[in-house]
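Asker: kindly generate the corresponding structure for this input.
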Amino acid sequence: MNAALIAVALSLVSAGAYAAAAVAQARLAGRTEPAAGALRLLGRGAWWSAVGLNAGGALLHVAALKYGPLTLVQPLGALTLVAAVPLGARSTGRRVSRAEWRGTFLTLIGLAALLLASGGAAPHDTLTLPEALGVGAVTMALVAALSRPGARPGLRHAAASGITSGVASALTQTLTVAATDHSGPLLSGRLVTVAVLVSFLALGGLLLSQTAYRGGFGASLAVVTLANPVAAAAIGLVLLGERLQGGAIGLVPAFIGAAAAVRGVMLLSRAQAGTTAETVPVPAEAALAPAVTRPRSGVVVTGRPRAAARAEEPLTLRPEPVGTAGGPGRPGPGL
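Answerer: Below is the predicted model of the structure:
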């Protein structure tokens, strides 16, 4: 079988695993306090389920990188968002909207154009140790800048997650190709260093995405999906000598496909953000909170029975005339 077809098939299954993990992380983020630290996640079974799905997707992604270049494999990661549409809808018990289907169609069209423009040859070049360390340092600087306090923290954390994941994929390709070409020692200093960088960046990207999903699932996942292939493709084109088919002419379908994919991702993110806002459950604390009562001055007290509202009114004592057995208000004998 053609190496490019194997890379595409493995990438499709990997995208499905990543989509299931993203839905699980988003549901976990909705049930987690914003101030909860990363250590508290370790005690959640849902967190480990998401980690397992991400690990499975990562292994399939590594295998795809063995057979296809970054410019081919990484754009297929956008299918994670496409697969997350029906999975997210099913988890919330709703149907996929027309806007989501339009976004899915545009994303698929854009991916098809990008795949036609990308090179299909199996990768051979790898990053040197100075290049790998330089890429890691630049990535850390970008993550630090995006993680600073400011507006839209969810989208900035999502961009940082996509960048770290894309760089981790590029380093993983170097690790995979160098370890399987049998041209050098299996445990060289370069491979060990790259493996440590991959582990660190992969874990950082996972935690950053978990933080990003607290601000909304659709938009955050869209930013992660776009930032990932951009970062990886930049490394492939600049440092690994990867080329687009057709040379300069091949840039035309690549730009058209990228524009269509961006438009599709924007439609998906807006549609999913709207449906997420409509289906946000009422917290249990708010449902059990006592209703606010007001003085009875012609205003209807909502959320309380009328008898309960009366019971909360102050008791007024009215003086009564002193009477006898003859009845109240009647003077007694001798008076």
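
Asker: can we go C-alpha only for contacts and neighbour counts from here?
Answerer: OK.

Asker: the chain: helices as residue ranges?
Answerer: Along the chain, the segments classed as helices by DSSP state H run 3-30, 38-41, 45-67, 70-73, 79-92, 98-117, 129-146, 153-180, 189-212, 217-238, 251-278, 284-288, 306-311.

Asker: and of these, who's closest to Leu244?
Answerer: Closest approach to Leu244 among those (CA to CA): helix 98-117, 5.6 Å.

Asker: sequence B follows; please return its structure for comparison with A:
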Amino acid sequence: MSALTLAVALSLLSAVCYAAAAVAQQRIATREAHASWSLALALTCLGAGLHVVALPYGPLTLVQPLGALSLVLAVPMGAAAYARHVTPGEWRGAALTMLGLTGLVLTTSSTAHTLSLRSTLVLAVVTAAAIAILTAIPAGSRTTVTAGLRYGAASGIAFGVGSAMTQTALNRLTDTGMQGLLTADVLLPAVLVVPLSLGGVLLSQAAYRGGLGAPLATATLVNPATAAAIGLLLAGDQFRGGATGALIALAAAAVAARGVVLLVLPSEHVAAQPAPVPSPVPAPEDTDLHDRDVNALLDSLRVPAHAHS
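Answerer: Got it, this is the predicted structure:
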């Protein structure tokens, strides 16, 4: 099995775990099945572990975008768990996301590269500055309606950079062995992973204060875009076919992004619908279960999205 195939397989397994964790968390949120929390936590940790293991085997331009598969897989898994039909919009979103990710797989080179120590330092400074600028206005401020989007973007940047740091630390450690564990090339990126991951979680929580759909879509898109930019500009990742391959990959990324938006943003429309007029005839207890299921599932997916680092 080639390194690229292994990276794709591990990323797919990671996405399956994240999606299953999201469904388990959804059941906790909608049915108060508190006994399932340990299963959701275990699946989330397993998904994060598989993602970390995949990073040394594939370039950031491939491994990080494949995290969006968790959104795709959660749709049919959630529908099966609640015996409901997948909506046409969800099918379109899933199809576009899969089509775009397939294009990225076919155009991505098979080699994972590593950041130099200087690139690591520069990236750390640029990341801190970017996050500081995006969060200059508090998430709860009424002076702007884009606070959730800015905090979502900051969260995506933190997790994308965190994945790059994780990949660099693991690759350096593989090259040098345990004797290189305390060298700056390994220690610096490894140490930076901690504040990036914790910061990403806190930023995402702040982003969702004003609503889930748009900030979640922003974080889901900015995360792989940041990692891909790092891979291309700093780590030396390349696409197959030169300029033509790069254009195809860009188009594929746009298609996948559109799919992610279709999968995530419908929750905003569902939430915005007015409450139905009460009927004289008693309605079944779970009449609005589908709408609550969709919102709860998207809310639970924010944890897997963060863990991609």
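
Asker: coming back round to it: got JSON lines for the helices of structure 1, with distance to Leu244 of structure 1 and mean neighbour count too?
Answerer: Converted to JSON lines, these look like this (distance: least, CA to CA, whole Å; neighbours: other CA atoms under 10 Å):
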{"stretch": "helix 3-30", "distance to Leu244 of structure 1": "14", "mean neighbour count": "22"}
{"stretch": "helix 38-41", "distance to Leu244 of structure 1": "41", "mean neighbour count": "11"}
{"stretch": "helix 45-67", "distance to Leu244 of structure 1": "17", "mean neighbour count": "20"}
{"stretch": "helix 70-73", "distance to Leu244 of structure 1": "8", "mean neighbour count": "29"}
{"stretch": "helix 79-92", "distance to Leu244 of structure 1": "21", "mean neighbour count": "20"}
{"stretch": "helix 98-117", "distance to Leu244 of structure 1": "6", "mean neighbour count": "21"}
{"stretch": "helix 129-146", "distance to Leu244 of structure 1": "22", "mean neighbour count": "15"}
{"stretch": "helix 153-180", "distance to Leu244 of structure 1": "17", "mean neighbour count": "25"}
{"stretch": "helix 189-212", "distance to Leu244 of structure 1": "26", "mean neighbour count": "19"}
{"stretch": "helix 217-238", "distance to Leu244 of structure 1": "9", "mean neighbour count": "24"}
{"stretch": "helix 251-278", "distance to Leu244 of structure 1": "7", "mean neighbour count": "20"}
{"stretch": "helix 284-288", "distance to Leu244 of structure 1": "54", "mean neighbour count": "8"}
{"stretch": "helix 306-311", "distance to Leu244 of structure 1": "74", "mean neighbour count": "12"}
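
Asker: just put those in CSV and tack on distance to Pro123 of structure 1.
Answerer: As requested, the helices of structure 1 are exported to CSV (distance: least, CA to CA, whole Å):
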stretch, distance to Pro123 of structure 1
helix 3-30, 10
helix 38-41, 36
helix 45-67, 7
helix 70-73, 8
helix 79-92, 22
helix 98-117, 16
helix 129-146, 17
helix 153-180, 7
helix 189-212, 17
helix 217-238, 10
helix 251-278, 20
helix 284-288, 53
helix 306-311, 75
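
Asker: and the nearest residue to Ala29 of structure 1 once chain neighbours are set aside, how many neighbours does it have?
Answerer: Nearest residue to Ala29 of structure 1 in three dimensions, chain neighbours excluded: Arg214, at 5.3 Å (CA to CA, 6 or more residues apart in numbering). Burial of Arg214 of structure 1 is recorded as 21 neighbouring residues (other CA atoms under 10 Å).

Asker: which residues does Arg214 of structure 1 contact?
Answerer: Contacts for Arg214 of structure 1 (CA atoms under 8 Å, 6 or more residues apart in numbering) come out as Ala26, Ala29, Gly30, Pro34, Gly154.

Asker: measure it to Leu221 of structure 1 for me?
Answerer: Plainly put, Arg214 of structure 1 is 11 Å away from Leu221 of structure 1 if you go by CA to CA, to the nearest Å.

Asker: likewise Leu129 of structure 1?
Answerer: 31 Å.

Asker: surely Ala3 of structure 2 touches Pro59?
Answerer: No. Using CA atoms under 8 Å, Ala3 of structure 2 is not in contact with Pro59; the gap is 10.1 Å.

Asker: between these two, what contacts are shared?
Answerer: Ser110, Thr111.

Asker: tell me the counterpart of Pro185 of structure 1 in structure 2.
Answerer: In structure 2, Pro185 of structure 1 lines up with Gly180, judged by TM-score structural alignment.

Asker: how many residues are close by that match?
Answerer: Neighbour count for Gly180 of structure 2, taken as other CA under 10 Å: 15.

Asker: quick one: which of the helices of structure 1 is nearest Gln245 of structure 1?
Answerer: That would be helix 98-117 among those, by CA to CA, at 5.2 Å.

Asker: how about the contacts made by Leu196 of structure 2?
Answerer: Contact analysis of Leu196 of structure 2 by CA under 8 Å, 6+ apart lists Ala158, Phe159, Val161, Gly162.
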